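>>> Here is my input, please return the structure:
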Amino acid sequence: MPTPCFRARFLSATVAGGAVAALVLTGCSSNTSTPVPSRQKDVRSSDSNVKMTDCASQCTGEINRAKYTIKLPQNWNGSLLLYSHGYRFAAPAPPSFAPVDTTAQVSSTDSDGTGSDPLSQKLLAEGYALAGSSYKSNGWAVRDGVQADEDLHNQFVKLVGKPRRTYAWGDSLGGLITEVLAETNPDWVDGAAPMCGAVAGPNYNFDVALDVAFAVKALIDPSLKLTGYASADEAARNWTAASAAVLKAAADVKGGGTAKVLFIASLVNAPTATATYDGHDLTSQVKARVEALLTALAFGTSGRYELEQRVGGNPSDNSHADYAKRTEGNEATLITTAGGNVASLEQRLAAAPRVTADANARTAIEKLGDTTGAITAPTVTMHTEQDPLVLVQNESVFSDRARAKQAAGKLVQLYVAPPKTYSETAKAPYGAGHCNFSDGQRTGLIDVLDNWVRHSVYPVSTGVASKLGAGVDALYTPGPWPGDEQQQQ
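Sure thing, here's the model as predicted:
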């Protein structure tokens, strides 16, 4: 078949964490002919009514103890969206202590596996087939999530038909699973869209949770246990006591408690806004940082207990952390304004005993699954700029890995900023909070990825804005990982 000819023009875009000049390709005529691989013919196909088999009662089921759900459109465009859900606690855990969830879901907002939510319905109306599953275990189940996705893809091919293209997408831990799945299955994953993903991997994210717990113990709650919980109940009790202590400290302006909370937040670059608090003044910023710290403590207690059981010990470490380098100038000014002394607080941390990881456990957690940056399929990540759980700096680590593997050209990273102000009751519509995106931003993300994969339309700022709408921040680049000195050891 004729080989497409392209004319190039340059536009700015954010690629792998940096502003670069991006090629936008437009068609032109050519008489040159070269064969196109059959897979690429399928991927580029414009057929909007691909033949499929209705899986009927087998559209729901269980594979290897993981429940799955498949939802089929009326007319299939040949694309399968394979969804990976986020972290689910293995036992009722803070802050909500909700019952354990083992349902399958086919999109970010599909709460019960029925696909009846507006987001799923919109994607089905556009012709996408949707599939998603639970994992055979809850907790830091990266390996289980990848296996569940691989099994479900095979099941879809068997029951429905072979997709012309498969896009992996997922939220939070599911974002990490999405990328690991794409890196390990380049033969059938044609594009990836990790959202609010823990793409820096387990050691980065659990080390920073340890940083928070360590500082809370040293400065606010000496009774807080950092590792080695005997049970899920003990871990939850530690969170309950520590959270009460943090809340009490935050309200103690005169006694220095507020400054301590701000100082601890500065160690991990905790966001100044959340879905509830817009950070428009000092009070709102303190509330936002308290929320972020309590969220981190939930994973530093209940999440840590599950993880230690999974890998046979404590995988987290702060023995090389240099906390004196963490607090930046504007943060120090804020702490001083709240009545704190940064040097004194740093000295107290320096005097506290550090935590050393169990080497076997630290290696074991990496083997559960981590990104390498060896990207082969077009990958578009999306992250809120103010994420209190999976820090936006995850994207900085991931982009560094992609550059090291000479794969930066396959990675585009999108960031969503919240409105400048919003009320605590209405909350942020997008941009602040963990995985807080609008349905339009999520469907726009898939459109951007689809255009890149099928039509070689490289995502640039103008095109992305038209697809995702308000909130997309083309000029934003996250800073380095807080405490990267620890990871370099």
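>>> going forward, measure contacts between C-alpha atoms and count neighbours the same way
Noted.
>>> mind listing what's buried in the helix or strand encompassing V448?
In the assignment (DSSP states H and E), V448 maps to helix 439-455. Within helix 439-455, the residues that qualify as buried by neighbour count (16 or more other C-alpha atoms under 10 Å) are 439, 441-446, 448-450, 452-454.
>>> max-length helix in this protein?
Counting residues, the longest helix found in the chain (DSSP state H) is helix 282-311.
>>> That one: which residues count as buried?
By 16+ other C-alpha under 10 Å, the buried positions in helix 282-311 come out as 284-308, 310-311.
>>> and A230, how many residues sit next to it?
10 (other C-alpha atoms under 10 Å).
>>> ok, it to R237 distance?
Remark: distance between A230 and R237 (C-alpha to C-alpha, to the nearest Å) = 11 Å.
>>> ok, back up a step: for the longest helix of the chain, what is the distance to the chain centroid?
Once both centres are worked out by C-alpha atoms, centre = their mean, to the nearest Å, helix 282-311 turns out to sit 16 Å from its chain's centre.
>>> next SSE after it?
Going down the chain from helix 282-311, the next helix or strand is helix 329-337, by DSSP H and E.
>>> who does that following helix touch, helix- and strand-wise?
Using 3 or more C-alpha pairs under 8 Å, 6 or more residues apart in numbering; DSSP states H and E, the elements in contact with helix 329-337 are helix 257-267, helix 342-351.
>>> quick one, which of those helices is nearest to S133?
Nearest of these to S133, taken as C-alpha to C-alpha: helix 257-267 at 35.2 Å.
>>> What is the neighbour count of A8?
A8 - counted by other C-alpha under 10 Å - has 11 other residues nearby.
>>> quick one: the strands in this structure?
Ranges of strands in the chain, per DSSP state E, are 5-15, 18-28, 60-63, 66-71, 79-84, 129-133, 165-171, 191-195, 379-384, 411-416.
>>> and this one, so I can compare the two:
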Amino acid sequence: MRSIASRGRLAVTLSVLAALALSACGGGDDDGDETPPAPEELRVQDSRQFSVDETRLPFTALAGAPETDRWWGVLRGAGYRVEVPKNWNGMLVMYAHGYGGTGATVSVSDAPIRAHLIAQGYAWAASSFSSNYYDVRAGVEDTNALALAFQQIGAQNGRTLAAPKKTYIIGTSMGGHIAAAAVEAETIATANNPVRYHGAVPMCGVLGDTELYNYFGASQIAAQQLVGVPATAWPVANWATLAPQVRSALFTTFPSATTPLGDQYKEIVKQLTGGERPMFNEGFAGGMNATVWGTFGRDGTINGILNKDGYDTTGIVYQFDNDPAQTPAETAFNQAAYRLKADPEANRLRRDGLRWFPKTAGQISVPVVTIHTLGDVYVPFSMEQIYKRRTVALGTDKWLVQRAIRGVSHCDFTLDEQTAAFDAMTNWEQNGVKPAGDEVLDRATVANPAYGCKFSSASRTPNSCPAS
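Model prediction:
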């Protein structure tokens, strides 16, 4: 059967791509002036230096797995690993890893479902990316460059490989953002290393792109306002001094036990992160909440990924309960809240490639299957809701299937949950069988105590799912 990807791609029209190109180039003059555009401005990230520790690139065969060829090296400043079964099925899976921190050394990670991939005959490849920090632009470009070099790497190592008949992309956390951005029409139109993937599996991904950082800013603003030390400027100049005061007013033990005022803050965070749902309480009381608080006090450049303030809370609606209707108290809180407004230049289209912070706008035309844990308050379930709304608005939600997983922490998946999502995506793309998923926008559905049980592993559900 001919694949869905070749049978029914979304019409990303030439006019749309032309508009993107014109915008990226700064206009559409037709006066014959061929003067090249001025160089793009730089940001802090562009001044940072990173290197690959090549001694950490080699990797060994998996015990009991099919025989493979394994190659590693450095490509354009990024380390890589490639594994190709001897009985290769002709298809390639690119894996994008999560946030690598802020160190000067970049490192590569194996695909978490490596054993499953090679058992099914798939080749896989993963890049370290050429930089650390939250550099999704580098992650997309370096992953794509590795995909494009796949045959060449094989030839350099004595194996002739045909061009992959299918190329898929999967990723976790920041890598989930990369996987989702990689299949966007804007990315395909503006990347320096464009790849047309046949499907994607973003896992625990930042599917709301900059909305994640808007949430971080909104959470700090709400915490300060509740405690009576509201923000009046950004970044908050004396946050280091205020933080202990704010935290002690909201928590008796941070982050596991709240004060009565902290209960109100907890409800605000619940609504910012996806609304009433199973596993939220456990997630809020865990280490990921402390990680969220670790983002407070920063400016809006996402640690130098942007060079102007990219936070924007003008669209945030604070709620004290799961009812979207605003009470007088909620209205008053929203009216009083300090609002962040992003500089329009902070994340504009670039003339030299992708946006600094690539968008996940929902301009997709291939199967995308996502999984997300319900208790995650760091990259929260609301990312899925934002992404779904974007695809609905564009009419591309027919290409999207989402699955809620009853995990407590960030990327808290079992291997079988990940392999099930991958197999669902490839079966959909190769055989036209659209998989089942979860409704993510209906509040009553998401709030049901059994929500997320359908696609959560049997290894975790007996003690967390209601008896049938």
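>>> Superposed, what's their TM-score?
The TM-score (TM-score structural alignment, normalised by the length of the second structure) is 0.65; 365 aligned residues with a C-alpha RMSD of 4.2 Å.
>>> okay, the helices and strands packed on helix 329-337 of the first structure, which one's buried deepest?
Each of those was scored by mean neighbour count; the highest is helix 257-267, a mean of 25, by mean count of other C-alpha atoms under 10 Å.
>>> mean shift of that helix relative to the second structure?
Here the mean offset of helix 257-267 of the first structure against the second structure after fitting is 3.5 Å, by mean C-alpha distance after the TM-score superposition for the first structure.
>>> okay, which residue is most central for the first structure?
Geometric centre of the first structure, nearest residue: G197, 1.4 Å, by C-alpha atoms, centre = their mean.
>>> what's the matching residue for that one over in the second structure?
Using TM-score structural alignment as the criterion, G197 of the first structure maps onto G205 of the second structure.
>>> Which residue comes closest to its match once chain neighbours are left out?
Leaving out its chain neighbours, the residue that sits closest to G205 of the second structure by C-alpha to C-alpha, 6 or more residues apart in numbering is G176, at 3.9 Å.
>>> burial of the one you found, as a residue count?
Using other C-alpha under 10 Å, G176 of the second structure has 28 other residues around it.
>>> Can you name the residues that contact it?
Listed by C-alpha atoms under 8 Å, 6 or more residues apart in numbering, the contact set of G176 of the second structure reads A96, G98, I170, V201, P202, M203, C204, G205, V206, L207.
>>> Recalculate using a threshold of 10 Å.
Applying C-alpha atoms under 10 Å, 6 or more residues apart in numbering, we find G176 of the second structure in contact with 95-98, 136, 169-170, 182, 200-207, 370-371.
>>> now A421 of the second structure
By C-alpha under 10 Å, 6+ apart, the residues touching A421 of the second structure are 200-203, 368-371, 401-403, 415, 427, 435, 437, 455.
>>> One more: P85 of the second structure?
Shown in contact with P85 of the second structure (C-alpha under 10 Å, 6+ apart): 65-70, 117-124.
>>> will you turn these into a markdown table that also has distance to P230 of the second structure?
Shown next, in a markdown table, are the contacts of P85 of the second structure (distance: C-alpha to C-alpha, whole Å):
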| residue | distance to P230 of the second structure |
| --- | --- |
| A65 | 58 |
| P66 | 60 |
| E67 | 61 |
| T68 | 59 |
| D69 | 58 |
| R70 | 55 |
| L117 | 51 |
| I118 | 54 |
| A119 | 56 |
| Q120 | 55 |
| G121 | 57 |
| Y122 | 54 |
| A123 | 53 |
| W124 | 49 |
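>>> Now, these that are in helices?
Counting by DSSP H, the contacts of P85 of the second structure contribute L117, I118, A119 to helices.
>>> and of those, the nearest to L161 of the second structure?
The closest of these to L161 of the second structure turns out to be I118 (C-alpha to C-alpha; 16.0 Å).
>>> what's the burial count for the alignment partner in the first structure of the closest one?
Under the alignment (TM-score structural alignment), I118 of the second structure pairs with L124 of the first structure. L124 of the first structure has 21 neighbours, counted by other C-alpha under 10 Å.
>>> I'd say L124 of the first structure and L72 touch.
Yes - counting by C-alpha atoms under 10 Å, L72 is a contact partner of L124 of the first structure at 6.9 Å.
>>> Tell me which residues touch A78 of the second structure, please.
Contact analysis of A78 of the second structure by C-alpha under 10 Å, 6+ apart lists 50-52, 106-108, 126-131, 138-139, 142-143, 145-146.
>>> so what's it closest to, chain neighbours aside?
Once flanking residues are discounted, A78 of the second structure sits nearest to S130: 4.3 Å by C-alpha to C-alpha, 6+ apart.
>>> count of neighbours near whatever residue of the first structure lines up with that neighbour?
When the first structure is aligned by TM-score structural alignment, the residue opposite S130 of the second structure is K136. K136 of the first structure has 18 neighbouring residues, counting by other C-alpha under 10 Å.
>>> how close does K136 of the first structure get to Y305 of the first structure?
Between K136 of the first structure and Y305 of the first structure the computed distance is 18 Å (C-alpha to C-alpha).
>>> so what's C59 of the first structure closest to, chain neighbours aside?
Leaving aside its sequence neighbours, C59 of the first structure sits nearest to I70 (C-alpha to C-alpha, 6+ apart; 4.9 Å).
>>> State the distance from the one you found to S120 of the first structure.
Applying C-alpha to C-alpha, the value for I70 of the first structure to S120 of the first structure is 11 Å.
>>> and for those two, which residues touch both?
In contact with both I70 of the first structure and S120: Q105, V106, T114, A129, L130, using C-alpha under 10 Å, 6+ apart.
>>> Now rank the residues you listed by neighbours and give me the top one.
Neighbour counts for the shared contacts of I70 and S120 of the first structure (other C-alpha under 10 Å) peak at V106, which has 31 neighbours.
>>> what ranges do the helices span in the stretch 51-200 of the second structure?
Taking DSSP state H, counting those that start in this stretch to define them, one finds helices in the stretch 51-200 of the second structure at 114-119, 136-148, 150-156, 174-182, 185-190.
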